[in-house]
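Trainee: Whatever this is, show me its structure:
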Amino acid sequence: MQTYLVGGAVRDKRLGYPYSERDWVVVGARPEELEAQGFTPVGKDFPVFLHPKTREEYALARTERKTAPGYTGFQFHADPDITLEDDLRRRDLTINAMAEDEQGQLVDPYGGARDLEDRLLRHVSPAFSEDPVRVLRTARFAARYHHLGFRIADDTLALMRSMVDNGEVDHLVPERVWKEMERALGERNPEVFIRSLRDCGALARVLPEVDALFGVPQTAEHHPEIDTGEHCLMVMQQAAQLSDQTPVRFAALTHDLGKGQTPEDEWPRHINHEQRSLPLVKALCKRVAAPKDYRALALLAAEYHTHCHRALELKPKTLLKVLKASDAFRRSERFEQFLLCCEADARGRTGFEQRDYPQADYLRQALRICQSIDNRAIAERGLTGKEFGEALERERLARLGELRAGTNRPD
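Mentor: As a prediction, this is how the structure comes out:
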């Protein structure tokens, strides 16, 4: 029985990139032998065990055979006669098909170390095309290592295109799409995930609402980059620089979906695109199984980002509407996420990347002013229920009126 460190830990160690998890492959063993040593079986489809002390995953070397479309259409086979090279051959990319033996020596039968040096994401074998999730994973790795100069190899990109053309990508299920997408949103360059999917044609199948934005023009005065799809990628990039929160980055991606539905005879203007965005955001979130908090923030940013941009011009009634719609009085964290989305939108334009965004501080001050109202003083006037609510509303509007008049404007 031999044990090898495999996968991401081997890859990232050689890159000098931080990693926290270690995975292991065991060659020449049977399940009962590991259980006799105290390992706990956890694998449903193939033998995977947790180490009795470290709780790290140890998998028996295995091969797989395609039996049906999609990522679940595989039959796995684990046997003591299966070699390490057999196990590594079934992996997606060469940089993920390296191993280290118990002495720390590299085992690299498919050229992963060379591809690390060449900054290439290359498939191990034609079997790559049997699992549509690998299209998403490759795009995610492109986002993860973009800042290090990595790119998808031409032959691998061609293979990914063929998987789109032959319909294999259409067998992706929402839960796996979201798992890869959420991880990609957490990378340093999440916009590269979207661009990579578009490069191979998968974006039109997975996120058609986003794909529809490319080629749609905007007014050059406000959007020197012109193309709406490119704008959304720039907004994602700005969101990644402003925040490590993945819901913010997701909302940045989806905030302008309605522009993809603007009639061509109205281009480059996009009147009422905010309202057109809402059903598209809902449809996208349902298709990829996005969690409720992601959906809520995406809808909020889609409907009210223009209001935020115009905050300094808003009448008190509209300003209060934005605060209520964002649930700012109860959910300050989501309100801050909304402001980050809007700031990313304002900066996600060619030449505007370093532009200040005073609107966010103005809205924060508006919230603080409303929160400073003494509710007890209103209650002491004998007001309850509806009358109390109406009095509080009047006081808030009065305070916001003073803010708009300049009495309490931020410096």
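Trainee: Every contact and neighbour count from this point should use C-alpha atoms.
Mentor: OK.
Trainee: Identify the residues contacting stretch 266-281?
Mentor: 209, 216-219, 254-259, 261-262, 295, 298-299, 302-304, 306 (C-alpha atoms under 8 Å, 6 or more residues apart in numbering).
Trainee: buried ones in it?
Mentor: Residues of stretch 266-281 classed as buried: 268, 270, 273, 274, 275, 276, 277, 278, 280, 281 (neighbour count, 16 or more other C-alpha atoms under 10 Å).
Trainee: Any idea how far apart the tips of it sit?
Mentor: Length of stretch 266-281, first residue to last, C-alpha to C-alpha, to the nearest Å: 22 Å.
Trainee: can you check stretch 369-385 too?
Mentor: Note: stretch 369-385 ends 22 Å apart using C-alpha to C-alpha.
Trainee: buried set for that stretch?
Mentor: Neighbour-count burial for stretch 369-385, counted by 16+ other C-alpha under 10 Å, picks out 369, 370, 378.
Trainee: Same question for stretch 84-101.
Mentor: Neighbour-count burial for stretch 84-101, counted by 16+ other C-alpha under 10 Å, picks out 84-85, 87-100.
Trainee: got a list of contacts for the host helix or strand of residue 229?
Mentor: Using DSSP states H and E, residue 229 sits within helix 228-242. The contact list for helix 228-242, computed with C-alpha under 8 Å, 6+ apart, reads 188-191, 194-195, 210-218, 223, 225, 248-250, 252-256, 259, 340-341, 344-349, 353.
Trainee: sorry, back to before: let's see which of the buried residues of stretch 266-281 end up in helices.
Mentor: Using DSSP state H, the subset of those located in helices is 273, 274, 275, 276, 277, 278, 280, 281.
Trainee: need those in CSV with distance to residue 13, can you?
Mentor: Below are those laid out as CSV (distance: C-alpha to C-alpha, whole Å):
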residue, distance to residue 13
273, 47
274, 45
275, 48
276, 47
277, 43
278, 44
280, 42
281, 39
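Trainee: so which of these comes closest to residue 63?
Mentor: Set against residue 63, the nearest of these by C-alpha to C-alpha is residue 281 (40.0 Å).
Trainee: The stretch 101-250 of the chain: strands as residue ranges?
Mentor: All strands of the stretch 101-250 of the chain, identified by DSSP state E, counting those that start in this stretch, fall at 106-107, 120-121, 151-152.
Trainee: before we go on, could you also do this sequence so I can check it against the first one:
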Amino acid sequence: MKTYLVGGAVRDRLLHRPVHERDWVVVGATEAEMLAQGFRPVGKDFPVFLHPQTSEEYALARTERKSGHGYGGFTVYASPDVTLEQDLERRDLTVNAMAETEDGEVIDPYQGRADLDARLLRHVSPAFSEDPLRILRVARFAARYAPLGFSVAPETMTLMRGMVDAGEVEHLVPERVWKEISRALTEPRPDIFIQVLRDCGALKVLLPEVDCLFGVPQPPLHHPEVDTGDHILRALRQAPADLPVRFAVLVHDLGKGITPEHVLPSHRGHEAAGLPLVKEVCQRLRVPNPITTLSLGVCEYHLHCHKAFELRPQTILKMLRALDALRRPERFEQFLESCEADARGRLGLEDREYPQVDYLRAARDSAANVDPQVLISEGFQGAELGKALDRARLQALTNLKNTYGTPG
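Mentor: Sure, this is the predicted structure:
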């Protein structure tokens, strides 16, 4: 019975990156032996155990055989006669197929260390093609390690394209797809995740509403980069590493994908046109409700944000109500961050000033600072109280507009 540190912990240590969790593989042991040593079983599909003191995961060395479609279509074989090399061979990428002994020796049968040095994400074996979820994992790793110069190996990209062409991606369940998307969007380069999926053809299957934005022109006066898909990638690079904000940025311009060709490059009304598409994507991927709500708000009102200084106080108050900004200031802040990323996700305008966010923050605060108790003390109640509140908030927004001025 021998125990090895495996996977990401070995990879990140060799890259001199922080190691946040450690996984172990046990060779030459049975489930009974693990239980006898106090390990707690947690694996449903294959034997995984938690260490009695550290709670780190220890898995028995295993092999896998394809037995169906999708992520779960495998028959697992775990036995004391499975070798470390056999266990590592079933892993996705060579950089994830290294192990380390208790005394620090790195075991690297598939040249993962060489690929780390070459900054390549390369599949271990043809068995990679048996699990379509690995396409999303590779794209996610590309998004994580792009700042270090990593890219997907050409032969791995070719293999991924073949998997897409074979229809394997269509068998992925929405929950697994969303889990990978949600993790990838918080990586340092979420735009690389989308680009890799597009390069192998998976984006057209998983997010066709986003894929069709590439090649759609926009007015160069407002969008010097012209291409809508390019704009989305640029906006993702500008967005803070917050999942709701980045997902809202990803889908905020879906309406531009269905603009009739004869009116291009204009996209008048794309906000309203995009709402049903955003709803469809969120329903299909089982996106959590708070993220869906933010995404719909950004889709519908991002142009309001860009034109904030041109809006009448009545329009601003209506927008604040629609976004539930007075009761949910944290979501309104995410809305502002999404709109700022949209404004800066344009060629040559990455460092532009965007004073609209400060103005709309001040507008929200002005409206929120109207005290209903003062109005109640003046005798207002019921429906009349609501009307009085609206009048007071409208006056506060009017005063703000008169004192704030228009930048420039």
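Trainee: overall similarity of the pair, as a TM-score.
Mentor: Overlay of the two chains. TM-score (TM-score structural alignment, normalised by the length of structure 2): 0.98; 407 aligned residues with a C-alpha RMSD of 1.0 Å.
Trainee: Determine which two of the buried residues of stretch 266-281 of structure 1 are furthest apart.
Mentor: Pairwise distances among the buried residues of stretch 266-281 of structure 1 were taken by C-alpha to C-alpha; the largest, 21.5 Å, belongs to 268 and 281.
Trainee: Could you pull up the contacting residues of residue 70 of structure 1?
Mentor: 130, 131, 132, 168, 169, 171, 172.
Trainee: Wait, the fifth one touches residue 202, no?
Mentor: If I follow you right, that is residue 169 of structure 1. Yes - between residue 169 of structure 1 and residue 202 there is a contact under C-alpha atoms under 8 Å: 7.1 Å.
Trainee: For those two, indicate the residue with more neighbours.
Mentor: Between residue 169 of structure 1 and residue 202, counted using other C-alpha atoms under 10 Å, residue 169 has the larger neighbour count: 28 against 25.
Trainee: Please tell me how far the more buried one sits from residue 124 of structure 1.
Mentor: From residue 169 of structure 1 to residue 124 of structure 1 the distance is 19 Å (C-alpha to C-alpha).
Trainee: swap in residue 185 of structure 1?
Mentor: Counting by C-alpha to C-alpha, the separation of residue 185 of structure 1 from residue 124 of structure 1 is 25 Å.
Trainee: more neighbours, those two?
Mentor: A count of neighbours by other C-alpha under 10 Å puts residue 185 above the other of residue 185 of structure 1 and residue 124, at 27 against 22.
Trainee: Next up, the contacts around that one.
Mentor: Contacts of residue 185 of structure 1 (C-alpha under 8 Å, 6+ apart): 246, 249, 250.
Trainee: Go through those and single out the one with the most neighbours.
Mentor: Result: residue 249 is most packed of the contacts of residue 185 of structure 1 (other C-alpha under 10 Å), 30 neighbours.
Trainee: Give me the mean distance between stretch 385-392 of structure 1 and structure 2.
Mentor: Compared with structure 2 after the fit, stretch 385-392 of structure 1 shows a mean deviation of 0.5 Å (mean C-alpha distance after the TM-score superposition for structure 1).
Trainee: In structure 2, what stretch matches that stretch?
Mentor: Under TM-score structural alignment, stretch 385-392 of structure 1 corresponds to residues 382-389 of structure 2.
Trainee: Distance of residue 361 of structure 2 relative to residue 392 of structure 2?
Mentor: For residue 361 of structure 2, the distance to residue 392 of structure 2 - C-alpha to C-alpha - is 18 Å.
Trainee: who's more crowded, these two?
Mentor: residue 392 (19 against 15).
Trainee: in a strand, that's where that one is, yeah?
Mentor: No - counting by DSSP: H, G, I helix; E, B strand; the rest coil, residue 392 of structure 2 falls outside a strand, being helix.
Trainee: got the contact list for the spatially closest residue to it that is not a sequence neighbour?
Mentor: Spatial nearest neighbour of residue 392 of structure 2, chain neighbours left out: residue 370 (6.7 Å); criterion: C-alpha to C-alpha, 6 or more residues apart in numbering. Counting by C-alpha under 8 Å, 6+ apart, residue 370 of structure 2 touches 389, 392, 393, 396.
Trainee: so of the strands of the stretch 101-250 of structure 1, which one's packed in deepest?
Mentor: strand 120-121 (a mean of 24; mean count of other C-alpha atoms under 10 Å).
Trainee: Could you tell me where it falls in structure 2?
Mentor: The aligned range for strand 120-121 of structure 1 is 120-121, by TM-score structural alignment.
Trainee: Now the matching stretch on structure 1. Mean distance?
Mentor: Stretch 120-121 of structure 2 sits 0.2 Å off on average (mean C-alpha distance after the TM-score superposition for structure 1).
Trainee: Can you check which part of structure 2 stretch 16-36 of structure 1 sits on?
Mentor: Using TM-score structural alignment, stretch 16-36 of structure 1 corresponds to residues 16-36 of structure 2.
Trainee: cool, stretch 316-328 of structure 1 as well?
Mentor: Aligned by TM-score structural alignment, stretch 316-328 of structure 1 falls on residues 313-325 of structure 2.
Trainee: Figure out how far that stretch is from the centre of its chain.
Mentor: Distance of stretch 313-325 of structure 2 from the chain centroid (C-alpha atoms, centre = their mean, to the nearest Å) equals 28 Å.
Trainee: List the buried residues in that stretch.
Mentor: For stretch 313-325 of structure 2, the neighbour count (16+ other C-alpha under 10 Å) marks 313, 314, 316, 317, 319, 320, 323, 325 as buried.
Trainee: One more: stretch 126-142 of structure 2?
Mentor: Residues of stretch 126-142 of structure 2 classed as buried: 128-142 (neighbour count, 16+ other C-alpha under 10 Å).
Trainee: taking those one by one, which sit in helices?
Mentor: Taking DSSP H, the ones among the buried residues of stretch 126-142 of structure 2 that sit in helices are 133, 134, 135, 136, 137, 138, 139, 140, 141, 142.
Trainee: residue contacts, the third one?
Mentor: It stands for residue 135 of structure 2. With C-alpha under 8 Å, 6+ apart, residue 135 of structure 2 has these contacts: 160, 197, 202.
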